[in-house]
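# Predicted model and sequence follow; I will ask about them next.
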Amino acid sequence: MKTLTANEVETLLNKGKELHIIDVRETDEVAEGKIPGAINIPLGLIEFRKQELDKSKEYIMVCRSGGRSSRAAQLLESHGFQVINMTGGMLSWEGQTE
């Protein structure tokens, strides 16, 4: 599984790169702040909402610390999606939030 650090993701965003970020935290966690543009799909719903995703795009998976996003990435990868896990999760994020 590919990984990126929070700093690497922030650098890509700052360079204007179009990223497809999925935040797998629960809704109440996301309400405290998420990476701008990230889509919230809680881990428990990934299996049921994967048909909303495009297999031609690469997705960066994010959670609080990197554990849940790793599980989500493994699940999506097993279904043929291109995924990257953001290690350290939002605990490591120093960029802007919305």
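On my side now, so go ahead.
# use CA for all of it now, contacts and neighbours both
Fine.
# can you give me the strands in this structure?
Using DSSP state E, the strands assigned to the chain run over residues 2-5, 20-23, 39-40, 58-62, 82-87.
# Next up, a structure to set beside the first:
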Amino acid sequence: MKEITTTELQHQLENGTVLNMIDVREDEEVAQGMIQGAVHIPLGELPERLDEIDKSKSYIMICRSSGRSGRACEYLEGQGYDVTNMVGGMLDWHGEVE
């Protein structure tokens, strides 16, 4: 499984890199803040919302501590998607949130 650290992701965003990010946390967790530009698809809804994810693009998966996003990566890789897990999750994120 491919991985990216929160620091690497923050640097890429600060440098203007356009990234596709999916936050798989629950509603009450994302209410506390999400990384700007991330799309919210709770982990349990991934199977029925695959039509919202473009197989021709790469995605960075985000959750609270990187456990659920890791499971999301495993599932999506099995479906043929190009995904990367943000290691450390939002607990390790020091950038801005919206």
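Noted; the coordinates are in hand. As the structure is a computational prediction, the values presented were derived from the model and not from experiment.
# that older thread, Ser70 of structure 1 is nearest to which of the strands of structure 1?
strand 82-87 (5.7 Å; CA to CA).
# That closest one vs structure 2, average distance?
Taking mean CA distance after the TM-score superposition for structure 1, the mean distance separating strand 82-87 of structure 1 from the aligned residues in structure 2 is 0.2 Å.
# Identify all contacting residues around that strand.
By CA atoms under 8 Å, 6 or more residues apart in numbering, the surrounding residues in contact with strand 82-87 of structure 1 are 1-6, 9, 55-62, 65-66, 69-70, 73, 76-77.
# Apply 6 Å and report the result again.
Under the criterion CA atoms under 6 Å, 6 or more residues apart in numbering, residues Lys2, Thr3, Leu4, Thr5, Glu58, Tyr59, Ile60, Met61, Val62, Gly66, Ser70, Ala73 lie in contact with strand 82-87 of structure 1.
# List buried residues within those residues.
Thr3, Thr5, Tyr59, Ile60, Met61, Val62, Gly66, Ser70, Ala73 (16 or more other CA atoms under 10 Å).
# Of the residues you listed, which is the nearest to Lys34 of structure 1?
Nearest to Lys34 of structure 1 among those, with distances taken as CA to CA, is Val62, at 9.3 Å.
# which residue of structure 2 sits farthest from its center?
Asn15 (18.5 Å; CA atoms, centre = their mean).
# what residues are up against the spatially most central residue of structure 1?
By CA atoms, centre = their mean, the mean C-alpha position of structure 1 lies nearest to Met61, the distance being 2.3 Å. When contacts are counted by CA under 6 Å, 6+ apart, Met61 of structure 1 touches Ile22, Ser69, Asn85, Met86.
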